[in-house]
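*Asks:* what follows is a predicted protein model with its sequence.
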Amino acid sequence: MNNGEAIWSHVEALSEDFFGLADRIWGMPELNFHETRSAAEHLAMLERQGFRTQSGVAGLPTAVMGEAGDGGPVIAILGEYDALPGLSQQAGVAEERPVEANGAGHGCGHNLLGSASLLAAAAVKDWLAERGIAGRVRYYGCPAEEGGSAKGFMVREGVFDDVDIAISWHPAPFAGVNKPISLACNEIVFTFTGRASHAAASPELGRSALDAVELMSVGVNYMREHMPSTARVHYAVIDTGGVAPNVVQPKAVVRYLVRDRELPAMQALVKRVEKIAEGAALMTETKVEGKIVSGDANLIGNDPLEALMHRQLERLGPPQFDEADRAFAREIQKTLSREDIEAAYARFGLTPQLDVPLCDTITPLGAGDGTHVGSTDVGTVSWVVPTVQMRGATYAIGTPGHSWQLVAQGKMPAAHRGMEHAAKVMAATATALFSDPAEIAAAKADFAKRRAGRPFVNPIPDDTQPELPAELPQAAE
């Protein structure tokens, strides 16, 4: 039995327990920095598997870490377990049917993401012990990827400083190692303060903070014509200042998300948005305070690591879905448009096959043109340690991210098969690195070359603190 087959056997021996973990996390969807039960489940599994554990990592109450092995290089496998608001949905139902009105749901598959990463780490732990190989595998349970940028705070606190290689994955419609592109971003909360007054009797005495928010929106929308095509700007008004139209609103708050392909370009765009906010305040004679609350760096690729991970995918082959898996995937696809399905293929640079409901191939190395991408705090990790990330096929082709359809598929057998497949690839990538120091050296050399002349500035300012809920206890320093 070669190294790949041996580590796959270790994964298979543990899979059922980790399918249970994934399903439990699916059933307790928790939002950014509220993942108390999910983090506790991951910590308990780490302890059952014999890891040396730590909670409250980097001062984040819902961040956990487990380490196994001794000496040698340190390989980290990154997991997540946060959910999204408003996506509550019953499992295994191909129609929108919330479990709880306006409740949260795992619309990005993070119940699978963390569970598969921990499964891979546990299998590598057993493999290291069996072979007597010097080396340490770490599982990082990272909260608040969906807008909280927890990994950026963890980078700022130095928790990856002694890591040699970081490995991650994300649920997707296809299995493969994509072109390593994501958008750098900052989330900024702008608070406008004006003066209340009676809107009819004394409107001249009022200074409307809501007017300022609306004027800021107009200014940003005019800016869109004059920003790079790689940039994205989104916003949500989170406090309109009240519900009474006969009161001039003295306070209003808007949250902006500013993105671009590279950190410097994104940071330059943030400055432009800040100037527009100042202009809106000037026009309305209000005051504005802008505060960056989170931020992600763009991904830095690593050719040797991506080639190594792709080789593991080719050796393993695609996930082995059965006809029942495909039948339910077809039911999900009936709720989607043709454009949804074609867009999924386009993101991976593939020719659409409208009669194929689930992934049945490995995508080419570096698939995708990088034009349909979002942001991830894995990008921030990739600036401080050589990092590789794969996509794992866990749901029907065409399923939109952040949708009820994705939540509905999160506990299905196809999702379990996909997460086991991803765990095998990540575990095999780690064991290949432990087995051949030259692979680690090559990854580090590529990392150094890419970082040369590109100073890293964490997109999270030093004075920004994570948006921890008041009811959670603060982690010990």
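*Replies:* Great, that's in hand.

*Asks:* rest of the way, CA atoms for contacts and neighbours
*Replies:* Noted.

*Asks:* show me where the stretch 51-200 of the chain has strands.
*Replies:* For the stretch 51-200 of the chain, the strands defined by DSSP state E, counting those that start in this stretch cover 52-55, 64-70, 74-80, 135-142, 165-172, 184-193.

*Asks:* list the helices and strands the third one packs on?
*Replies:* What that stands for is strand 74-80. In terms of contacts (3 or more Cα pairs under 8 Å, 6 or more residues apart in numbering; DSSP states H and E), strand 74-80 is packed against helix 110-131, strand 135-142, strand 165-172.

*Asks:* kindly report the same for the shortest one.
*Replies:* Other elements packing on strand 52-55 under the criterion 3+ Cα pairs under 8 Å, 6+ apart are helix 36-48, strand 64-70.

*Asks:* those: which one's closest to His416?
*Replies:* helix 36-48 (17.1 Å; Cα to Cα).

*Asks:* one more structure, for comparison:
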Amino acid sequence: MQNTLPVWALVERHRADLEGLADRVWETPETLYAEYRSAEAHVQMLRDKGFRVTEAPAGIPTAVIGEAGEGGPLIAILGEYDALPGLSQVAGIAEPRPVVPGGNGHGCGHNLLGAAALLAACAVKDWLAETGTPGRVRYYGCPAEEGGAAKTFMVRDGAFAGVDAAVTWHPDGMTRVDDPESLANTRMDFHFQGRASHAAASPHLGRSALDAVELMSVGVNYLREHMVQDARIHYAYLDAGGQAPNVVQAQARVRYSIRALQLADMLALVERVKDVARGAALMTGTTVEMQVFSAVSNNLVNETMDRAMHSVLEALGGVPFDEGDRAYAKAIQATLSAEDIAAPYRGVAMVPRRDEPLCDYIVPLRPGGEKMIGSTDVADVTWAVPTTEVLVATHAIGTPAHSWQITAQGKSPAAHKGMTHAARAMAGLAERLIEDADLLARAKAEHAQRLEATPYRCPLPADLRPPLQPRPA
């Protein structure tokens, strides 16, 4: 006999357990391939919920896959659980106060992201079993989204083989289907090697690697006038050579992030930046070694998937926030600038609304507005399988990403409501994709057509391995 409960209702069975998981991951923030405790918490939850578990897919020890069901279409639900450095913050308050000064914090909401994705997978697992529907759901626990490109490595190494479609989400100030654009991005290290000498007595004998890094910066700044308008270049000094000004610095290292809206434009720009680095080395009499750290593609849009997700959102409605949620969100907004609060409205072509601390409605599909484009390794999954991403309100409107305010709101009742809502949306779409063969076929046909026009080219060098971190003692 078939269970009459819809998949949305099945989310409620597991809600308390997965809210607890989200809070535990918030309390143990780990970054960039060091997410051992967070990954182990997801592995244990997958085992407790009866999934077939594959640990360390693509050779990444902090990644995990859990699968349930038999036969039929295979739907992937993507989760993340990495934190950010320097964003430690006490939860539930509206003032900056780190738990650990300089420590890590979940300033992008990934503690919620992974837990909600797993919550959706649990609901779909139950629905498949209790209705006897042929189909499989697969949860992907993906580390190192913040700069580590784990999904790109996983795509390259075949971890998404056999998947029919993928669904994911991200915490946000608004609830809507995400915009299709993202920036292809390469992170690359430039290590200059020179010759040390006494800066006063024998400067002519030295060759300054620090000079080379600074000249590279000058060259890249001149390059900005002559690159495509959607490109972005940023940099950070990893090693300035030392602290003694009376020593000619023999080595220095800088990391560049090179982005563009199209992968081909980004890869061409990488070559020009490399030429600038070679020129800086030539001018200073130093040598330079160049090494890709990570790389991601731009998103490949799938209108069929996006329209289907928007339909699910409209049926589901907005996140049911209450007055307590709104009161805390107002307190957070009091720490923000007017420009912060206006920015998300500009992004969806809406006039800023007064006295609206939380978004409890669905933003129209493709609303237009000012594009605020970043990079994500979800993009490489979009080239592997038809994919859609939904944004769901979990925090006060205007809260900047990668901020202490996001970390502060990461365990709030509003965050829990938002993550549960995201789980319902993802589970609802997974149900439709499994039941509606025509919908899935149209999504796959669109994906194939786009790939035929622009074949996938993995942005990672073939021999590059993920920058894995050892397990802490």
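*Replies:* Right, received. Where do you want to start? For clarity, every value in this text was computed on a predicted model and none was experimentally measured.

*Asks:* out of the helices and strands packed on strand 74-80 of structure 1, nearest to Pro304 of structure 1?
*Replies:* strand 165-172 (11.6 Å).

*Asks:* could you give the angle of that closest one to helix 110-131?
*Replies:* With axes from the mean of the first three to the mean of the last three Cα atoms, to 10 degrees as the basis, strand 165-172 of structure 1 and helix 110-131 are set at 140 degrees to each other.

*Asks:* strand 165-172 of structure 1 vs structure 2, average distance?
*Replies:* Here the mean offset of strand 165-172 of structure 1 against structure 2 after fitting is 0.4 Å, by mean Cα distance after the TM-score superposition for structure 1.

*Asks:* quick one: contacts of that strand?
*Replies:* With contact meaning Cα atoms under 8 Å, 6 or more residues apart in numbering, strand 165-172 of structure 1 is reached by 74-79, 108-110, 112-113, 117, 381-382, 385-395, 419, 422, 426, 430, 440.

*Asks:* how about 6 Å then?
*Replies:* Outside of strand 165-172 of structure 1, the residues within contact range by Cα atoms under 6 Å, 6 or more residues apart in numbering are 75-78, 109, 386-394.

*Asks:* pick out the most distant pair among these.
*Replies:* Most distant of the contacts of strand 165-172 of structure 1, by Cα to Cα, are Pro386 and Thr394, 25.8 Å apart.

*Asks:* neighbour count for the two, which is higher?
*Replies:* Higher neighbour count among Pro386 of structure 1 and Thr394: Thr394, with 33 against 24, using other Cα atoms under 10 Å.

*Asks:* that one against Ala415, yeah?
*Replies:* Yes - counting by Cα atoms under 6 Å, Ala415 is a contact partner of Thr394 of structure 1 at 4.4 Å.

*Asks:* and for Arg450 of structure 2, the neighbour number?
*Replies:* 16.

*Asks:* how about it, what's its partner in structure 1?
*Replies:* By TM-score structural alignment, Arg450 of structure 2 lines up with Arg450 in structure 1.

*Asks:* how would you label Met283 of structure 1: helix, strand or coil?
*Replies:* What DSSP: H, G, I helix; E, B strand; the rest coil gives for Met283 of structure 1 is helix.

*Asks:* got it, and the one 5 residues further on?
*Replies:* In the three-state summary, Val288 of structure 1 is assigned as strand, counting by three-state DSSP.

*Asks:* now it. Nearest residue, chain neighbours left out?
*Replies:* Phe192 (4.4 Å; Cα to Cα, 6 or more residues apart in numbering).

*Asks:* ok, now how distant is the residue of structure 1 most remote from its centre from Val247 of structure 1?
*Replies:* Distance from the centre of structure 1 peaks at Ala201, with 50.3 Å (Cα atoms, centre = their mean). Distance, Ala201 of structure 1 to Val247 of structure 1, by Cα to Cα, to the nearest Å: 10 Å.

*Asks:* ok, now Asn221 of structure 1?
*Replies:* For Asn221 of structure 1 relative to Val247 of structure 1 (Cα to Cα), the value is 27 Å.
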